[in-house]
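*Asks:* Dropping the sequence and predicted coords here.
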Amino acid sequence: MRTDPARLAAYDTLRAVAEREAYANLVLPRLLAERRLDARDAALATELAYGALRGRGTYDAILSACVDRPLGQLDPEVLDVLRLGAHQLLATRIPAHAAVDSSVELAREVAHEGAARMVNAVLRKVARLDLRGWVDRVAPDPDRDPEGYLAVYRSHPVWVVSALWDSLAAHRGKDAAYDEIDRLLEADNERPGVTLAARPGLADQADLVKQGAEPGRYASTAAYLPEGDPARLEAVARGRAGVQDEGSQLVALALMAAPLGDRPAGADGVRDVGGAGDGDLDGDGGDDSPEADSSSTDSSGDDRRWLDLCAGPGGKAALLAAIGAQRDARLVAAEIAPHRARLVKRALQPIRGVHKVVTADGTQPPWRPATFDRVLLDAPCTGLGALRRRPESRWRREPADVSRLAELQKKLLASALDSARPGGLVAYVTCSPHLAETRLVVSDVLARRDDVEQLDARPYLPGVPELGDGPDVQLWPHLHDTDAMYLALLRRV
């Protein structure tokens, strides 16, 4: 009996995540295509790979009770087989005998006969209780250690549970946080749907609905694809729409909707985005078209120059560029990593208008200060707001990452504010609800400046409920069915 292709693809995905720090959402689709799995096997492989990654914390706690040595002493390959087997036994409708037998065959193929015998013995122990029974047995007492209990029950590291709880309390209040933390962690473990973004001027929501999607809840550009490959939609295949979380769309649209301040008398900015001696803005991945190289943009006109400071991989940049083409605005999309800059350029190719992709360090920009009317800073972050889509991030990140990234976020926000002209707007965005990456970054930077005011961002997300007291906005998977995007709108004065 040979291992079936679905389970082998799921196993290979887990190994790529562990060995190469790959992301499952990039590895698995490639494996499915290369191995030509049919729809049924592809669905099973996806369920097993993502399920084992999301449930790793719970399954490891259970496996620890069934193995006679620390899990760290097991061969990593065998441990991944056990995690896949535990998921089949505890979270799917696969019969227990099939889950055990298929795991034994997988262990025999990827390891050795001794590993297969151990997998058989351990998974037979796992099969004695259901998931609820195991959690009651291995998790801490929820009254004495609620965070520890939730960490096991909802499969999150304890420090992540604590951080999310603190953020809920700050934005929603302590009582609401106590009531909602379990729902938030549960939402992190749900499989997200595919959300599409129609790029204005190229497609609209109605076009996507005609091609089989459903209208989005809040963003005028959003649509949901109930099933299937998004590339099968003509609008997506031709670059007139892209895959983009609705929260990501909302924060970009909010920046476009918020009003600029008055430009002070005599403050005409500069006549070239690069400026003499400020460096070539083409860089790797730059747009070499005559339009993009033109320096004839009217510097006296307001709301004509936009910047995406950390643009990779290009979803928000494409949305901004499409809106900019309708408003006669010019977008500069900056990205420090050359390979990500190339992704941005690819995303912008179908969009008409004046836009340029540059490879540049946002903390040391090649343009002159006070150049742009609108600046989007989607800062590098821990990604704790997108655990639905990247479940492995919860096990890959550590508390030290937060402080390291927060320092970078502060530098980037200071640079974004310097890049905005007087009266210009900056949207500070992260896909993390961690307070140290969101409110504390904004408050720290604002405390050092007297030339910035914070706007109430809530009016610029019309129709979105449960936005808290402001002035910033925190979206939540359990409330809005989006990634946990954070938004602060800041204006130079």
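*Replies:* Thanks, I have it.

*Asks:* C-alpha only now, for contacts and for neighbours.
*Replies:* Fine.

*Asks:* where exactly do the helices run in the stretch 1-150 of the chain?
*Replies:* With DSSP state H, counting those that start in this stretch as the criterion, the stretch 1-150 of the chain has helices at 5-20, 24-35, 39-54, 56-64, 76-91, 96-110, 113-126, 131-138, 146-153.

*Asks:* out of the ones you listed, deepest packed?
*Replies:* Among these, judged by mean count of other CA atoms under 10 Å, the one packed with the most neighbours on average is helix 76-91 (a mean of 24).

*Asks:* so where's the longest helix in this structure?
*Replies:* Across the chain, the longest stretch assigned as helix under DSSP state H is helix 399-419.

*Asks:* what about Arg199, distance to Ala235?
*Replies:* From Arg199 across to Ala235, the span is 9 Å (CA to CA, to the nearest Å).

*Asks:* Looking at these two, which is more packed in?
*Replies:* Arg199 (26 against 22; other CA atoms under 10 Å).

*Asks:* Next up, the contacts around the residue nearest the centre of the chain.
*Replies:* Nearest residue to the geometric centre of the chain (CA atoms, centre = their mean): Ala386, 4.2 Å. Ala386 makes contact with 188, 431-432, 483-484 under the criterion CA atoms under 8 Å, 6 or more residues apart in numbering.

*Asks:* Alongside the first one, take a look at this:
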Amino acid sequence: MTAEAGGRRPSRTTADPARLAAYDVLRAVRTEDAYANLVLPQVLAKHRLSGRDAAFATELASGTLRRQGTYDAVVDACLDRGRVQGRIRDVLRLGTHQLLSMRVGTHAAVSATVDLARTRTGPRSAGLVNAVLRKVAAHDLATWVARVAPDATADPVGHAAVAHSHPRWVVEELALALGPRRDELERLLVADNASPSVVLVARPGRAEVAELPGEPTVLSPYGVVLPGGDPGSVPAVAEGRAGVQDEGSQLVALALAAAPVDGEDGRWLDLCAGPGGKAALLAALAAQAGSSLVAAERQPHRAALVARALAGADGVTGILTADGTTPAWRPGTFDRVLVDAPCSGLGALRRRPESRWRRQPGDVEDLVPLQRSLLASALDSVRRGGVVLYATCSPVVAETVGVLEAVLAERPDARLEPVPLDLPDAEGPLPGTVQLWPHRHATDAMFLGLVRRV
């Protein structure tokens, strides 16, 4: 093993494989901008982990990333002077998570993390890691939050940011999105830090819900909650007849398929199809309706993922590598169009724990013009009487209400209509729109708005 650039060659002291795997995930996220959910299976395979060891490594890595903001405040309070960064910071975060949020005994957590430090950062760091973690172990999480977070009365947003490990600006955006139900903010932040269930979808006409293991989902008729294990070991998933898909994402495809259209209904379009999960469900629904789907994706590598997701599916007439803002088809070609717009992803923080630390307020400002352009292009692509479903996995007002209102103000040929889903407690910020929430619906915070071209 080679040392990280600029660091010393690690000691030959061996840490246990599960903690090594969790560290490797954190390092990949920090140095390579990797996504934890994508790199984790590779790391588990590299360390030959399965069963309880794989579950421990998964919770250790994902939980540490979710609570990173809180743990950094605790670690900083335990340092005698200065700050530590890089590899040692990763090790201290992992040790702090074990001490404050996992059922790991103090001695085991400290000694195993010291071994990890010797292995990954060299023997000279072991004393510092040992000293800091023994200070961390002196209090539980609630006591530490009371010590390091701003006063909840004087600065409620700052307190929530540290207590629930979200950047301050994200807390502000989520509070704004909740609107008159801002009192639910703490429940939402808590839900963002909970490990999400793995949800499977049976693609209609290709798989039956009954052949998937688990309990049926509450909101989607095609979903089940997997009780545990590797989704890839489920035969229908391995064969591409079913897939892993959050219930909120399933509802996006169902909403577009259920919307009434005037006249013919044979041509459907997924304008931003990568990586292909919604397109696969849409294709199955289109085939059942006697219609066909075209899936478009601008980025070639994501278009390849779409092709893989749609392999063997009926009802697909084209998979295009194309920019949705400059359509490669004639205006008015389609009867139904889905715009699952690129967004900040702040509604999917349960599944992408590192996203909250990567995103910046300027990212939203940069995305909004693209979102408006895609929605306008979708309205050009749909015929009169057809429908466009605009969806984001973000509840941020600028990406939802702001985009819809701006485009509708410029399009006298477009009209907002109710999303055809009967969902409990899911009223969106505009009449007829839908806003799902992790703390209310156990889904990602998907936003759905239906627009008809008139």
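*Replies:* Looks like it came in fine. Everything quoted here is computed from the prediction, not taken from an experiment.

*Asks:* on that earlier part again, and the longest helix of structure 1, what's buried?
*Replies:* Counting neighbours by 16 or more other CA atoms under 10 Å, one finds that the buried residues in helix 399-419 of structure 1 are 402, 405-406, 408-419.

*Asks:* repeat for stretch 429-443 of structure 2
*Replies:* Those would be 429, 432-439, 441-443, for stretch 429-443 of structure 2 by 16+ other CA under 10 Å.

*Asks:* Regarding it, how distant is the last residue from the first?
*Replies:* From its first residue to its last, stretch 429-443 of structure 2 covers 18 Å (CA to CA).

*Asks:* before we move on, what SS does the counterpart of Arg182 of structure 2 in structure 1 have?
*Replies:* Under the alignment defined by TM-score structural alignment, Arg182 of structure 2 is paired with Ala177 of structure 1. When classified by DSSP: H, G, I helix; E, B strand; the rest coil, Ala177 of structure 1 comes out as helix.

*Asks:* Neighbours of Ala177 of structure 1, how many?
*Replies:* Tallying neighbours of Ala177 of structure 1 according to other CA under 10 Å, which is how burial is gauged here, yields 20.

*Asks:* so it touches Ala169, yeah?
*Replies:* Yes. Look at Ala177 of structure 1 against Ala169 with CA atoms under 8 Å: they come within range, at 4.9 Å.

*Asks:* which ones are touching the alignment partner in structure 2 of Glu392 of structure 1?
*Replies:* Glu392 of structure 1 is assigned Glu354 in structure 2 as its aligned equivalent, the criterion being TM-score structural alignment. Residues counted as contacts of Glu354 of structure 2 (CA under 8 Å, 6+ apart) are 29, 35-36, 65-66.

*Asks:* can you rerun that using 10 Å?
*Replies:* Residues in contact with Glu354 of structure 2, defined by CA atoms under 10 Å, 6 or more residues apart in numbering, are 26, 29-30, 33-37, 62, 64-68.

*Asks:* How about Glu399 of structure 2?
*Replies:* The contact partners of Glu399 of structure 2, by CA under 10 Å, 6+ apart, come to 341-344, 364-365, 367-369, 371-372, 391-393, 447.

*Asks:* change it to 6 Å
*Replies:* If you count contacts by CA atoms under 6 Å, 6 or more residues apart in numbering, Glu399 of structure 2 has none.

*Asks:* and it, what pairs with it in structure 1?
*Replies:* Using TM-score structural alignment, the partner of Glu399 of structure 2 in structure 1 is Glu437.

*Asks:* cool, and Leu40 of structure 2?
*Replies:* Pairing criterion TM-score structural alignment: the partner of Leu40 of structure 2 within structure 1 is identified as Leu28.

*Asks:* Val110 of structure 2 too?
*Replies:* In structure 1, Val110 of structure 2 lines up with Val100, judged by TM-score structural alignment.

*Asks:* Next one: that match from Ala18 of structure 1, what distance?
*Replies:* Val100 of structure 1 sits 23 Å away from Ala18 of structure 1, going by CA to CA.

*Asks:* Please apply the same query to Arg342 of structure 1.
*Replies:* Here Arg342 of structure 1 is placed at a distance of 27 Å from Ala18 of structure 1 (CA to CA).

*Asks:* Ok, Tyr460 of structure 1 next?
*Replies:* 41 Å.

*Asks:* Could you do Leu129 of structure 1 as well?
*Replies:* According to CA to CA, Leu129 of structure 1 and Ala18 of structure 1 sit 28 Å apart.

*Asks:* Arg415 of structure 2 belongs to a strand, doesn't it?
*Replies:* Yes. Read with three-state DSSP, Arg415 of structure 2 is one of the residues of a strand.
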